[in-house]
Each structure stands twice: as structure tokens, then as C-alpha cells.
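*Asks:* got a predicted structure here, sequence first:
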Amino acid sequence: MKNLQNISNFKQKALHWANQFEVCCFLDSNNYRDAYSAYDFIIAADAHHELKCAAGNAFDQLKSFYSFHKQWIFGFFSYDLKNEIEDLHSNNSDHLNFPDLYFFVPKYLIAFKNGNAEVLIGPESILAEIDSFQFKPEIQSKKVTIAQRLLRDEYVQKVEALKDHIIRGDIYEVNFCHEFFAENIKIDPVQTFEALNQVSPTPFAGYFKVHDKYILSATPERFLCKRGSKLTSQPIKGTAKRSADLAEDEAIKLRLRNDIKEQAENVMIVDLVRHDLTKSAVKGSVTVNELFGIYSFPQVHQMISTISCELNPEIHFIDAIKNAFPMGSMTGAPKVKAMKLIEEYEVTKRGIYSGSFGCISPDGDFDFNVVIRSILYHAKSKYLSFQVGGAITYQSDAALEYEECLLKASAILKVLGN
């Protein structure tokens, strides 16, 4: 263990050091404190063993992989694992081609808590190696030209069509997303992530490199975590812009807290998460710990609720993840019908977007985020993508929903020079 004097300098060096390997994962809380996080930041580098699989029996393969290694593992779940869980399919275009599920056992693992860096896997000497690591950022084009899969009018038409489904009673709410992308583009992934993490520091930020594919994430949302026998989910539904004027900012925050439409969106997803957790819970243990909590981030205020339960000891914790996946905040209610409509109305395959990445510890604790506010990059094909979306309900105004999408995209657009 080593006490760090200059934490941000060490963090930057550690990320550049980890990026020299074919596989690495960096998870950063950006100094946001909560009752569930085990470390302030954690960095895993190089792979002893890898698991890569498509939807079909991916969760069972993960169970076998974990039970065989009984070690720290880091990885991600693609949204399209829904096809394994329910009778669904994904036929929209995919320009990124991430695996549906990927996990690795790291050769090196460093965790940071309360000013101290600790080597969990690997020799103690890697702390000194990181301290003396020299890096030179690549030169990249200042501005990335971003295109949209759906123009404003097309987006509005699709939202109105989804509202018709709500009027007919097919669904109550659906999370509708669309893609922003750039082709034939070269970026320095580490540099881009650092810029994003600076513009928009969030509690579940992360950098994930799998060979030539990258997730650069500024997500504020936790999907699911396990601490001991307790499962906790923290869905986000409800967004409002920030103001530089303190009094106005407080007024916006209060309006969000009392907004009936935003509360309706949030409570529908809370009910959905409660239902998902019930599948894995000790009977009667599902609890709403906080309803309509308002949390502030650099670009937005968010309405976040917290739901927890005691994990039934007869249920494998990986089945508990499967039982709650994909997360309610990114699907809708009822969940299966919402996912069918998502496939019908969205034009791009979600892939890793609105999936999740994180880690599982040797004792079966885990923490996984929601892949939103994230840049996805395929270095070999030079394709860059990010998606944004929001909850569509009966009360939704399609034009305002479009504006909210742009607000959610603002940090990424700024980082890419737009």
C-alpha cells in the first residue's frame, strides 16, 4: 500500500500505463461518495484469461468462468443480451461490433481508497513503475464532424408514433434513443476520455479497452451492485439543465423535484426495478430506500431513486444480474413490449450502449454502471458513436424530448469540438 500525495497525477499516469496493454478497465467515482462503492477508483490491466461470447448462453458461460477462476473479473454486458433472456432479436445496423458479453481476469489490479493505492493483483513494484511512466498524447484532429442517424423531424415523428402505442395501451413508457456518429475518424481514446471526464465528472465514469474497441464513459447511473447479501439499483429518470446563476439553478432543481411528469416517469421505472429485484430477493425484502432524490452533475440535475433487497441465498448472484437486465431505465414498461418497440422504432443496434460494465470481486460482490453519456470507438474501422435518449410517456412533448437529448449529448459534443 502506498499513500499518494498527487492523486490526479497518479490516476492519469495509471490510465496511460494501463492503456499500453491490449485490455484494460478503469473505473472512477470522481470523488462522489455513496454507501455502496468499495473504492474511489480501480484500474485493471492486461488479461490472464478472457471470456467473449454472443447471446445464447452467455450468462451460464459467465457463471462457469467466474467459478473456475474465483478471482476479480472485469467486463461488460451488451444490451442485446436481452435476446437470450426474452424471445427478442436485434436486426438493426451495427457499426461497432462489440461482443455481447466480455470479461477478463486481470494480470494487474490497483485499487485506491482514502488516499492510499493498493496492489490487489501483481507485484508491489508496479506502483513505482506507474509513478515513473512517461507518456506522450497522440495528435488528433481538433474537431470531429458528427452526424445524426435521425434528424429532428424524423425523431419527432417516431416519438409521436410511440405515443400512439401508449394511447392504445401497448405500453406506459418507453426509452427511445438515437445515434450520433462519425466515420473515418482517428482519436486518442485516453486523451478523449480524460477530456470527457474533466468536462463531465460522474460517479460511474469508466474507460474500457478491449483490443481495438473502446468505451469512454461519463455515466452518472448505477445499474446494480451487490455488497454482502444486499442488492442495490439506482435508476435515473428525470433530467433538467443546470444554470450558472445559483438562485436559478436552485429553482430548476426544485422544479425538477416537484415535476409531476418527471415523477411519473421515475415511479414507473421504480416499480419495474422492484419487480425485477423480486425475482432474486428474499420474500418481502424489496425496499425503496429513496424516491425522487435530486442529484447535481456539471451539465444536468437528475432524479435518482434507490431500490434494494436481500439476495435469496438460493439464487446465484449472476442470475440476479440476469433477472434485472436490461435495466428498466433504458427499456420501459411493460419491459418486453417496450423492448420490441425499441427494436422497431430505433434505427441502430444498441450493442454496448445501454448495456453495463463493471467488476465482480472474488467474494461475489459486484458493481455495474449503465452505459449512457458514453463515446464508443472502433479504432480499426475508425468509427465513433454515441447514443442519447429519454423516457417517452403520454405527457411527453416530442420537441422537448429532442432538446433533452441534445442536453444529454452536450458534454460529448463539447469534447469532440462541436
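*Replies:* Looks like it arrived, so ask away.

*Asks:* can we go C-alpha only for contacts and neighbour counts from here?
*Replies:* Will do.

*Asks:* for the stretch 1-150 of the chain, which segments are assigned as strands?
*Replies:* Remark: strands assigned in the stretch 1-150 of the chain by DSSP state E, counting those that start in this stretch are 2-3, 23-28, 41-53, 73-77, 101-113, 116-121, 147-148.

*Asks:* list of residues touching the first one?
*Replies:* Going back to what we said before, that points to strand 2-3. Contact with strand 2-3 is made by 115, 116, 117, 118, 127, as judged by C-alpha atoms under 8 Å, 6 or more residues apart in numbering.

*Asks:* export these as a markdown table, with columns for neighbour count and distance to residue 234.
*Replies:* Shown next, in a markdown table, are the contacts of strand 2-3 (neighbours: other C-alpha atoms under 10 Å; distance: C-alpha to C-alpha, whole Å):
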| residue | neighbour count | distance to residue 234 |
| --- | --- | --- |
| 115 | 13 | 27 |
| 116 | 14 | 28 |
| 117 | 21 | 28 |
| 118 | 17 | 28 |
| 127 | 18 | 34 |
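
*Asks:* can you tell me which of those residues is closest to residue 400?
*Replies:* residue 115 (43.2 Å; C-alpha to C-alpha).

*Asks:* alright, now check it against this:
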Amino acid sequence: MHKKTVVDFKELGQRLIFENPLIELSAKSAKDVKPILQEVENYQMQGYYVIGYVSYEAAQAFDEKFSVKTRSLSGEYLAYFTVHQEVKKEPFLCQSQKNIQLPKSWQSSTTKGEYEKAIARIKEKIRQGNTYQVNYTLQLSSLLEEDAFTLYNHLVIAQEAAYNCYIEHDDFAILSVSPELFFKKKGNRLITRPMKGTITRGYSTKEDLENKIWLANDSKNRAENMMIVDLLRNDMGRISEIGSVKVTKLCEVEQYSTVWQMTSTIESQLQSDKSLLDIFSALFPCGSITGAPKIATMAIINQLEKQPRGVYCGTIGICLPNGDAIFNVGIRTIQKLGNQAIYGAGGGITWGSACDDEYKEACDKAAVLYRNQPDFDILTTARVSHKQVVDLDEHIKRLKESARYFAYPFSKEDFLAKLSKQLEELDDADYRLRILVKQTGAIQFQLAELRDLPENYLKAELVHRSESIDSPFTYFKTTYRPHLQSLSGEFIFISNKGYLQETTIGNLILEIDGKWYTPPVDVGILDGICRQKLIKEGRVFEAYLTKDDLKKASHIYACNSVRGVYEITLNK
């Protein structure tokens, strides 16, 4: 029995919650899938909302030549929809869920050795001319102790995807945080947005931008994307007006929490007599999760993959009372059966694919399952003098870069308006101003009159920093700074590779032979605003520094945007 359905499709503008359906429509065999889709459209035409999914193994309902597993996942329908007259509307979630217990370990149904053999077999099929690209996937499973809807809400925030949907039934739950549109029908317009091409996010602004640019220009990923674009153009041409199929955006790169993805957009004018069933018959399953050509490639997938895919690589969507419809591609999707969670991840394999790179890509796509991102605010700390924020433009730039990286809302205009009101109330004294941007976009100011630094911040101790620098929290200033939590006073941090990094509240500068040197960002430091200015002015030079350099230094300094440059000493 149906319990709850929640649709979080960004283009709908708000969260839609559905309970107490008028009727449930389900198909457990391929012969029942087409009649179910006809019923879906009939109810839609009567003015109802209809929401549900079609699993990957339902493909044979649309073409007997499509090879899929003859069994489905335990307890799962090939197609399942609910019909609703009423909908509850709420704002989208914009704040993380606290105290989420993510599944502790995920077991892959495919070993690394088996994966390597499968890639070799795919390349042999490509060499023989049987396929151009195969979307080969892994299946991960884990025990799920957390409440399914609580976990879904966490994933909605963590993944920042556009096509999220939750379906809860007595027998199963579907937690889909898909970034990919399968198709949108708006009037007689048909839109698809295949997603193919991936690279992991960088940890710093520089590395992140480099990764984005690399993906945008990488010939392998562009070729993968364009193969699927051609496949979908052909599929859409079967049901569209002649000459109306157009590629409106090609190989655009989009930001997600753990990866950059390459997408393209294809639009057409539907033939006037085409139904929802006709759209599915022409397009399903989406070419981005099969490869090309579709029939031959699905046969290869069926030979190589051990388990049925289920809703993963199928589609989940909503039919609206006005006749429009939106369906996602069922990627980044957990299927809960009993207390077991199943999650699929994979990628397009071509002749130019490197096995290790493809395996890493699959792991990157699954990273949202492992990363329990802490609750934090974006932060910058500034000096206020005579009612003016010193280096205001640089602080705004820092906030904007951090907000872009973490996908926090930030409006420069709103920020300046609120800051102006805050500054009006001050006298001409000097102040320390902490500026925090919340996950919701709310801005908080914390003001304190600027006083002399306490003595324990002028005498530093050396401390080894054992945690990995491979985290965005190393390079972006936020309230999440775990290595500082148990420390009081000034410390100079040393990385696990032996390089000097930064101090507790500033960047480190050593004066050696009359010149000033500071560690480069890639040793794992914040690129402070004062540091940036000193380098730009030619007063400070970047260099890899070690404990031996501390002995050579005639002076040791720290610098930050509140205090400027000030001298510290090293406790012996």
C-alpha cells in the first residue's frame, strides 16, 4: 500500500507532497506496462496528478529486442503510479538534516577484478564493431538503519540535484536525487537533457575551476556526450514533426556537490497525435544509461551485469493536470527493499576509456552516500575602521566564491544593504567583524571591539596536523575547522608531508635573508586576503617551507585581514 510521494523537481518551484491516492496502478509483467501508461494518461486528462516510476527492466514492453533481466528486484514492480486529486505544497528544503546516520558500509556486487574483465570485454565488442559506447554499472548494497525519508531529505541537500523524488510503499521506498532530465513534455514541446561526461570536484577554487575547464574541453567526454545526443535525436525524430529536432545546448558543464557533469539539451515539436505511451515507446530507456546503438548495447549490458537494475536507470516522474509531464533518469537513486538499500553507479565505456578512471568515476558518483557533510556557515572575518570594512571587495569575492562552491544562496545587493545598516550603528572605533552566510542564504554579523591580541597568540607552538588536506574545508573559510576545536592560542601547523602550513588565526610568513616567504596554497592552507595582497604587492614570495626554515628565519610573522602583519615568536 502507498504511504507517501514527494516530488522535488526544481522547475516546479516548490515541494509537492502526495498522500492517500485515489488509485494505485502497478505492473509486475512486461505485458502490463503499456496498459498502465495508457491509464496514467487517461487519469491525467481527467485533471489528476499521476506520479510514479518505470523500471529499467520494463524496457522489453516497448521493444522485444531490448535485452534485460527476466527477473526484477525482489518486491518491485516494473511500473508503479499513484493517482491524486489533492496536493500539499511546501517550500523546498534549504537546510541540512542534522544527526543523519548514513549506511556504514556499501558492498559492491562486482569486484575490481571483475570490473576490469568487463571493461576488457566491452572494448573487444567495440573493436568488433558491435557497439560504440556501453553504459556499464555497478550495484552497491547496504543495511539501512536510518528512516528512509530522513535520509532522502539529507540527500536532497547534499546532492543539490534538480529532479528529486521520494516514493514510499509498504513493500519498498525509492529515494531519487537525480540530476538528469529524461524528458519534459510542455504542451507539444518535447525536451530531453542527456548527461554524459564526469569529473570530480576540486577541493580549492583553483583546482575546481581547472577540473571544470578540463571536462569542457576533454575530447573523450565530449565524444561520449555527442554519441548519446545523436541517439536521442534519432529517438525523438520518431515522434516529432519533421525538421523540428534541434540541439539547443551542447556539452555544457554543470556543478554538483561531488562532481562536474556534462549535459546537452535537445528540443522538438511533438506530432499532434502522440501520447505519453508513444513518448515512452520512442525514448525508453534513455540512451545515456544504455549506450549506442541501443539494442546491441543493451544485449552486452545484460550479459555483463549480474543484477537487474530496477528503478536505477529507469525513470521517475510526474504527470500534471494541465497535460505537462516531467520524468527524470533514475540515477543517484537508492532502492530500499526491506532493510536493504541498493544503489547503482556507472559510466559510459568507449574505446578510449581507462579502466582505473572509469572505476573512480563510478566511485565519485557514489560519494554522496559516504560524505556526511557537516552543518556549517561560510565565514569571512574583516576589520572595520571609521564605519568602513577594510578590503570589502576582497571579502565579498571570498563569500561569493565559497557560496558558488557549496551552492549556498548569496546576493551581493542584499548583503551590502544589510551591511550598511549594521555599520550605521557604529562609532569610529576599530572593530572585528565576523560575517556568516547560512545554508539558507541568511546573513549574520558578529561585531566585537578590536583589542590587543592576548599574549598566547603572540607565542606559537608547533603542532602536526594529521588529517588529509583533501577536503574543501581546507581551502574555504567556514565555521567547520575541526583541527582548531581543541586548541587555544597560537600554533604553527605542519602537514603530514613535513611542510609548514598556517597559524591558528592567520597565514605564516618567515623572513629569511631579508626576504619574506609564505607557504603555497597546495600544502593545505586558506588563501587569506592579507596574504593575497602581500603577494600581489611583491612583498611576499611563495615557497615550500619546513621546520629547518624556521631555524633559518630571522623573524616569524602571521597575517590576517583583521590584524595585518604582526610578529610572533616560537616557544622553545
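*Replies:* Looks like it came in fine. Quick caveat, the model's predicted, so the values are computed rather than measured.

*Asks:* how about the contacts of strand 2-3 of the first structure in a markdown table, adding distance to residue 240 of the first structure?
*Replies:* Below are these laid out as a markdown table (distance: C-alpha to C-alpha, whole Å):
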| residue | distance to residue 240 of the first structure |
| --- | --- |
| 115 | 33 |
| 116 | 36 |
| 117 | 36 |
| 118 | 38 |
| 127 | 41 |
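
*Asks:* the residues you listed: which two are farthest apart?
*Replies:* Going by C-alpha to C-alpha, the pair spanning the contacts of strand 2-3 of the first structure furthest: 115 and 127, at 13.8 Å.

*Asks:* what's residue 160 of the second structure aligned with over in the first structure?
*Replies:* Using TM-score structural alignment, the partner of residue 160 of the second structure in the first structure is residue 201.

*Asks:* am I right that that match is in a strand?
*Replies:* No. Secondary structure of residue 201 of the first structure (DSSP: H, G, I helix; E, B strand; the rest coil): coil, not part of a strand.

*Asks:* residue 160 is in contact with residue 398 of the first structure, correct?
*Replies:* Yes. Shown here, residue 398 of the first structure and residue 160 form a contact pair, counting by C-alpha atoms under 8 Å, at 6.7 Å.

*Asks:* is it true that residue 18 of the first structure touches residue 42?
*Replies:* No. Contact status for residue 18 of the first structure versus residue 42: not in contact, 11.3 Å apart, counting by C-alpha under 8 Å.

*Asks:* so for the two, which sits in the more crowded spot?
*Replies:* Per other C-alpha atoms under 10 Å, whichever of residue 18 of the first structure and residue 42 has more neighbours is residue 42, with 24 against 21.

*Asks:* which one is that one nearest to, not counting chain neighbours?
*Replies:* residue 111 (4.3 Å; C-alpha to C-alpha, 6 or more residues apart in numbering).

*Asks:* same question for residue 392 of the second structure.
*Replies:* Closest to residue 392 of the second structure by C-alpha to C-alpha, 6+ apart is residue 382, at 8.0 Å.

*Asks:* state the distance from the one you found to residue 388 of the second structure.
*Replies:* 10 Å (C-alpha to C-alpha, to the nearest Å).

*Asks:* and the residue lying closest to residue 65 of the first structure once chain neighbours are set aside, how many neighbours?
*Replies:* Closest residue to residue 65 of the first structure apart from its sequence neighbours, by C-alpha to C-alpha, 6+ apart: residue 51 at 7.3 Å. Neighbour count of residue 51 of the first structure, defined by other C-alpha under 10 Å: 16.
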